[in-house]
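> Attaching a predicted model along with its sequence, questions to come.
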Amino acid sequence: MKYVVTNEWLANRLNDEQVRIIDCRYYMGDASRGLKEYIRGHIPGALYFDLEIDLSAPAGEHGGRHPLPNMDEFIEKLSTAGIDKQTIVVAYDSQASSMASRFWWMLRYLGHEQVYVLDGGYENWVEESYPVTTDVPLFPRKTFVANIQPQIVATVEDVREAMKNKTALLIDSREPKRYLGIEEPIDRVAGHIPSAKNYFWREGLTEDGHWKKSIEQEQRFADIPKDQAVIVYCGSGVTACPNVLALTEAGYTNVRLYVGSWSDWISYPENPIAAGKNE
């Protein structure tokens, strides 16, 4: 796969100064747990990036639960981490690559191509007896120069246009019960955006958290033409990112992320809501 690397691949590059490893572990409902786990042990050379603090801005009236952070501040954090355009970046987590995929997408949004997700995450790294450490590294500062890619972002207006005029296929990445409106454990309104199709993000990975091969991703999305414009969303713009990565691995090139996702959509009273199977 193009954007997924193996434990062996990373282990062979732990001493490569051009490789930077980012630990993205984060647990919804327990905001401090990911950092605590990082402190207890992480892949050698890894730096910690927090979903709420580093990869998101505070939630407001609109924009969803995890809006993008101030990009100047995020770029400064990347520079402080010793990342520039030559750096190869590998992200991992313990959440079936969902948080790591958010980081992967954000660097892609900033125009950085050499960014990857570690297959199997931290648990698999430990299970296969690769080294871990408690040392927190320091790296020389570099200058990260962004080249923003606005074409991979969808606004709420883009989603409304796609819903009304079929300018893009909408993909809802949440689990089926949330998509169908049967239950909604997080957001205040249940259901989905009208016309959206449900492709649960977790189905892009095996039960043990490994990414399915590119041919398997193609099979998942077989009913979507390769030239179809696609807009992907979830609850708050995090677990949609594994689907964006999976679509990319499957060969789709016109894929946008609706960062605000469902939590942004329902913040506008005028936006319609569907439930059950699509009409």
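Good, I have the coordinates.

> Please count neighbours and contacts with C-alpha atoms only from this point.
Fine.

> How far does stretch 232-246 sit from its chain's centre?
Averaging C-alpha positions (C-alpha atoms, centre = their mean, to the nearest Å) puts stretch 232-246 6 Å from its chain's average.

> Now do that stretch: everything it contacts.
3, 64-67, 97-99, 101-102, 105, 170-174, 187, 201-202, 204, 214, 217, 255-264 (C-alpha atoms under 8 Å, 6 or more residues apart in numbering).

> now, which of the residues you listed lie within helices?
Ser98, Met99, Ser101, Arg102, Trp105, Ser214, Gln217, Ser261, Trp262, Ser263, Asp264 (DSSP state H).

> Return the residues in contact with the residue minimising distance to the centre of the chain.
The centroid of the chain falls nearest to Arg102 when counting by C-alpha atoms, centre = their mean (2.4 Å). Contact criterion C-alpha under 8 Å, 6+ apart gives Leu55, Gly237, Val238, Thr239, Cys241, Pro242 as the residues in contact with Arg102.

> Against that first model, consider the following:
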Amino acid sequence: MSENSSLHIEGSIYIPYMEFFLQPGILKQADEVASILGEAGISREDSVVIYGECLPCGGGPSVATYVYWMMKSLGHEKAIVLDGTAEDWATAGGATSGSAEVLPRKEYIPLVNSNHTATFDLVKSGQVQIIDARTPPEFAMGTIPGSVSMPYESVLADKKITGEDRLDMVFMVLNKNQPVVVFTNTGMKGSVVWFALEMMGYDARLYSYQDWMANQQPDLREVDGSGGLNETAI
């Protein structure tokens, strides 16, 4: 799923993750995403292992966890995320190839599942725990009221999802019996924390700060000294 790669796990297919986006941070419609998957030779019934890195982000699993969230939202049950990269796979002795497989087209019929996505109304309802998975400086500039700062890197070790003992410590501030909403600016990096929460048995949903700000009334947003919005939502 990385932007470009000359190393592939043997037998894998290659889809640049940006193909799923209409524009940065805005996913294409479900039927369009399903068409891309189908053209790549995937059906909703297939077992899929997802791997890839966000190279502009400096690496890490956010691409893989975001595509996992996306596929779960399409109703894809048999999907998992590889613990590591193609390079990690090769280091462990796994077979690799310099080129990806090209499979015959399949029909991908989505069964949209909205249970993994938060809406503006849910976020403002006061009935969920809210995690701001952006950086501390971004959190300090303005956040969704009631949010807890939990930078996405807090659930990583060596750019992989950390172990369960560490995750238990990171998530100590949360009530496991109450739904959790995770957000970053677009949701890409937030999906890393969302994935870790799901892995640990939490009822978690993904959200974006873009959507929160888009739903604010203009007179409820502060303007900074330069004349621009300082992204503080009241």
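On my side now, so go ahead. Keep in mind it's a predicted model, so treat the numbers as computed, not measured.

> Secondary structure, distance to Asn271 of the first structure and neighbour count added to the contacts of Arg102 of the first structure, as TSV?
Converted to TSV, those look like this (DSSP: H, G, I helix; E, B strand; the rest coil; distance: C-alpha to C-alpha, whole Å; neighbours: other C-alpha atoms under 10 Å):
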residue	secondary structure	distance to Asn271 of the first structure	neighbour count
Leu55	coil	27	21
Gly237	coil	18	26
Val238	coil	21	28
Thr239	coil	22	26
Cys241	helix	23	29
Pro242	helix	26	29
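
> And those residues, which is closest to Thr134 of the first structure?
Closest approach between those and Thr134 of the first structure, by C-alpha to C-alpha: Leu55, at 22.9 Å.

> follow-up on the earlier one: give the aligned equivalent of the residue nearest to the centre of the first structure in the second structure.
In the second structure, Arg102 of the first structure lines up with Tyr66, judged by TM-score structural alignment.

> residue ranges of the strands in the second structure, please?
With DSSP state E as the criterion, the second structure has strands at 8-9, 21-23, 26-27, 48-50, 79-81, 96-97, 129-132, 148-149, 156-157, 160-161, 180-184, 204-208, 221-223, 229-233.

> Leu37 of the second structure is nearest to which of these?
So among the strands of the second structure, strand 48-50 is nearest, using C-alpha to C-alpha, at 11.1 Å.

> wait, what's in contact with Ala46 of the first structure?
By C-alpha under 8 Å, 6+ apart, Ala46 of the first structure lies in contact with Arg20, Ile21, Ile22, Asp23, Val136, Pro137.

> Could you identify the residue of the second structure that aligns with it?
Matched to the second structure by TM-score structural alignment, Ala46 of the first structure sits across from Ser12.

> Please apply the same query to Asp84 of the first structure.
Aligned against the second structure by TM-score structural alignment, Asp84 of the first structure finds its counterpart in Ser43.

> Could you check how far stretch 99-109 of the first structure is from the centre of its chain?
5 Å.

> Quick check: that stretch compared with the second structure, mean distance?
By mean C-alpha distance after the TM-score superposition for the first structure, the fitted stretch 99-109 of the first structure averages 0.5 Å away from its aligned residues in the second structure.

> Could you check that stretch and say which residues are buried?
For stretch 99-109 of the first structure, the neighbour count (16 or more other C-alpha atoms under 10 Å) marks Met99, Ala100, Ser101, Arg102, Phe103, Trp104, Trp105, Met106, Leu107, Arg108, Tyr109 as buried.
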